[in-house]
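Novice: Can you look at this prediction? I've put the sequence above it.
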Amino acid sequence: MANNSIKPVTHVLFDMDGLLLNTEVVYEKVFQDVTSKYGKMVTPEVRTKLVGTSEHAACEICVKELNLNVSLEVFVKDFHALSQERLPSADFLPGAEGLVRHLHSNNIPICVASGSCKESVEVKVLRHQEVFKLFNHIVNGSEVKHGKPEPDVFFLAASRFDPKPEPSNCLVFEDSFPGVQAALSAGMQVVMVPGPHIPEEKRAKATLALNSLEDFKPELFGLPPFTS
């Protein structure tokens, strides 16, 4: 599914969780294990609300929506300890590493614009230093006042390119609807690679929606095509 207003771009910004790295399965298990400690399970409705939010916001949603008998402070502490232990196991999603290497080898400026906190991002990239060193820079959620769906993280990430591109020259890759909203609010085009639980009407908001990064054709956005 594609929006008819696709235009050439010069710079590319990547979300991290659920787009580059398969962290969503890790987070889902962490939330289930922490909430079960307090006698509840994450419902499908709550799970949908967690996608694309910051860790702290997701913890707030769990405590409030599930009416957990625990303070937000204690829940965040439990969640942080368990997630920091498990997140280093996250691998690249299909097509992610290949696309990053392709853009880098063709001298396309690329960066990561993650809503996750600094400590979380550092843990996730531990096993993948070689690939993440290919990015011009990495911006994390601790560096901005407002998380997605506000555009702050994308504005900051774009501003760190030298020279700074116009938003209309930037392409964002996202998996969540809040991320898509943030990219569009920033005046950028956005390719969405959503999970199966994202409804069709939310996918339609993106410039282009794909089932996998393996399906992405760079030439659609004026970027160098894959050669094999």
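Specialist: Noted; the coordinates are in hand. Predicted model, so just to flag it, every value in this text is computed and none were measured. Residues are numbered from 1 along each chain as shown.
Novice: switch to C-alpha atoms for all contacts and neighbour counts from now on
Specialist: Fine.
Novice: Show me the helices in this protein, by range?
Specialist: Assignment of helices within the chain using DSSP state H yields the ranges 24-37, 44-50, 55-65, 72-86, 96-105, 118-124, 129-132, 152-159, 177-185, 200-203.
Novice: tell me what the third one is packed against?
Specialist: It stands for helix 55-65. Identification of packing neighbours for helix 55-65 by 3 or more CA pairs under 8 Å, 6 or more residues apart in numbering; DSSP states H and E yields helix 44-50, helix 72-86.
Novice: just how off-centre is it within its chain?
Specialist: On the basis of CA atoms, centre = their mean, to the nearest Å, helix 55-65 sits 18 Å off its chain's mean C-alpha point.
Novice: Need the contact partners of that helix.
Specialist: With contact meaning CA atoms under 8 Å, 6 or more residues apart in numbering, helix 55-65 is reached by 35, 42, 46, 49-50, 68-72, 75-76, 79, 116-117.
Novice: right, and out of these, which lies closest to residue 201?
Specialist: residue 49 (15.7 Å; CA to CA).
Novice: Pull the number of nearby residues for the closest one.
Specialist: Residues near residue 49, counting by other CA atoms under 10 Å, number 15.
Novice: contacting residues for it?
Specialist: Residues near residue 49 by CA under 8 Å, 6+ apart: 58, 61.
Novice: Can you give me the distance of residue 193 to residue 166?
Specialist: Residue 193 sits 24 Å away from residue 166, going by CA to CA, to the nearest Å.
Novice: For the two, indicate the residue with more neighbours.
Specialist: The neighbour count for residue 193 versus residue 166, taken as other CA under 10 Å, is higher for residue 193 (23 against 15).
Novice: Show the contacting residues for that one.
Specialist: Contact analysis of residue 193 by CA under 8 Å, 6+ apart lists 19, 173, 174, 175, 176, 209, 210, 211, 212, 213.
Novice: want to throw these into JSON lines with distance to residue 8 and neighbour count?
Specialist: Formatted as JSON lines, those follow (distance: CA to CA, whole Å; neighbours: other CA atoms under 10 Å):
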{"residue": "19", "distance to residue 8": "22", "neighbour count": "25"}
{"residue": "173", "distance to residue 8": "15", "neighbour count": "26"}
{"residue": "174", "distance to residue 8": "18", "neighbour count": "30"}
{"residue": "175", "distance to residue 8": "21", "neighbour count": "28"}
{"residue": "176", "distance to residue 8": "23", "neighbour count": "27"}
{"residue": "209", "distance to residue 8": "17", "neighbour count": "25"}
{"residue": "210", "distance to residue 8": "18", "neighbour count": "17"}
{"residue": "211", "distance to residue 8": "22", "neighbour count": "14"}
{"residue": "212", "distance to residue 8": "21", "neighbour count": "17"}
{"residue": "213", "distance to residue 8": "18", "neighbour count": "21"}
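Novice: let's bring in a second model and compare:
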Amino acid sequence: MDPSLIIFDCDGVLVDTERLTNQTMASLVTDLGFPMTGPECQQRFMGRPLETIQDMIEKLVGKTLPDDWPDQVRKRDLESFKAGVSQIPGVAGVLDYLDTRGTPYCVGSSGKYEKMHATLGSSGLLARLEDKLFSSQDCEKGKPAPDVFLLAARTMGKAPEDCAVVEDSLPGVLAGRAAGMRVFAFVHDPACDRTALRGAGAVLFEHMEDLPGLLFSNP
């Protein structure tokens, strides 16, 4: 059955921010005494809320980070976004296609609204998504818990089983599957763990232009 709502993750699916934010994270973790590259950060932390990442890093480095550490990271990220954030190639065409088809869509992200407004605004996508944003900051648990996707479906008036999720991270795929939704994993980034994403139940695709053909029986 064709989905009646498409829920997009934000970073790495709509906007090309993953490498930039993970380079920042790698620098922070390395400065704490645990050398790490951007791709290594991406594999460890991709798709998780910063509060969860803080707990993970504290275990790695054996130190307690300041309570406001997530806000410090968000501030650094927002500064880096001012240089400009690109759309994922082909994503505007996918949104155009969904508009033409009359299929609603929205965003379900681990990122806070301030970050989504910054990245989507810089990329030129905010105008068409501003009233369709859902964040884990409104949920009890972030990904891999299904909360944000269930919130999006409920608010948009759709049953979970009628929704499709577009993700690029393992926590996001696990969250979508836990919500009872079909999940499609965008694996254009070489850092994506294709084996893990496929094993978690996602349908993998490399080019955004291929998504409509995967979502619908008669694209």
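Specialist: Received it, and whenever you're ready, just let me know what you need. This one's a predicted model, so the numbers in the text were calculated from it and none came from an experiment.
Novice: Let me see the TM-score of these two.
Specialist: Overlay of the two chains. TM-score (TM-score structural alignment, normalised by the length of structure 2): 0.86; 214 aligned residues with a CA RMSD of 2.3 Å.
Novice: Out of the helices and strands packed on helix 55-65 of structure 1, the one nearest residue 15 of structure 1 is which?
Specialist: Here helix 44-50 is closest among the helices and strands packed on helix 55-65 of structure 1 (CA to CA), at 15.6 Å.
Novice: List the buried residues of the closest one.
Specialist: 47, 50 (16 or more other CA atoms under 10 Å).
Novice: With distance to residue 9 of structure 1 added, can I get the helices of structure 1 in JSON lines?
Specialist: As requested, those are exported to JSON lines (distance: least, CA to CA, whole Å):
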{"stretch": "helix 24-37", "distance to residue 9 of structure 1": "28"}
{"stretch": "helix 44-50", "distance to residue 9 of structure 1": "30"}
{"stretch": "helix 55-65", "distance to residue 9 of structure 1": "31"}
{"stretch": "helix 72-86", "distance to residue 9 of structure 1": "35"}
{"stretch": "helix 96-105", "distance to residue 9 of structure 1": "12"}
{"stretch": "helix 118-124", "distance to residue 9 of structure 1": "26"}
{"stretch": "helix 129-132", "distance to residue 9 of structure 1": "21"}
{"stretch": "helix 152-159", "distance to residue 9 of structure 1": "13"}
{"stretch": "helix 177-185", "distance to residue 9 of structure 1": "14"}
{"stretch": "helix 200-203", "distance to residue 9 of structure 1": "21"}
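Novice: so who does whatever residue of structure 1 lines up with residue 62 of structure 2 touch?
Specialist: Following TM-score structural alignment, the counterpart assigned to residue 62 of structure 2 within structure 1 is residue 67. Listed by CA under 8 Å, 6+ apart, residue 67 of structure 1 has no contact partners.
Novice: Please repeat the previous calculation with a cut-off of 10 Å.
Specialist: 38, 40, 61 (CA atoms under 10 Å, 6 or more residues apart in numbering).
Novice: Just tell me what the first one corresponds to in structure 2.
Specialist: Spelled out, that is residue 38 of structure 1. Under TM-score structural alignment, residue 38 of structure 1 pairs with residue 32 in structure 2.
Novice: I'd like the distance between the closest residue in space to its match that isn't next to it in sequence and residue 53 of structure 2.
Specialist: Using CA to CA, 6 or more residues apart in numbering and skipping the chain neighbours, the partner closest in space to residue 32 of structure 2 is residue 61 (6.7 Å). Computed as CA to CA, the residue 61 of structure 2 to residue 53 of structure 2 distance reads 12 Å.
Novice: quick one, which of these two is more surrounded?
Specialist: residue 53 (18 against 15).
Novice: Need the counterpart of the more buried one in structure 1.
Specialist: Under the alignment (TM-score structural alignment), residue 53 of structure 2 pairs with residue 58 in structure 1.
Novice: And residue 182 of structure 2, by the same measure?
Specialist: Aligned partner of residue 182 of structure 2 by TM-score structural alignment: residue 189.
Novice: which ones are touching its match?
Specialist: By CA under 10 Å, 6+ apart, the neighbours of residue 189 of structure 1 are 3, 5-9, 12, 167-173, 180, 183, 206-208, 221.
Novice: likewise residue 176 of structure 2?
Specialist: 7, 108, 143-150, 160, 163-167, 170, 182-184, 200-202.
Novice: Would you check how far apart residue 7 of structure 1 and residue 222 of structure 1 are?
Specialist: 7 Å.
Novice: measure the residue nearest the centre of structure 2 to residue 125 of structure 2 for me?
Specialist: Nearest to the mean C-alpha position of structure 2, by CA atoms, centre = their mean, lies residue 9 at 3.6 Å. Residue 9 of structure 2 sits 13 Å away from residue 125 of structure 2, going by CA to CA.
Novice: Touching both of the two, which residues are there?
Specialist: residue 15.
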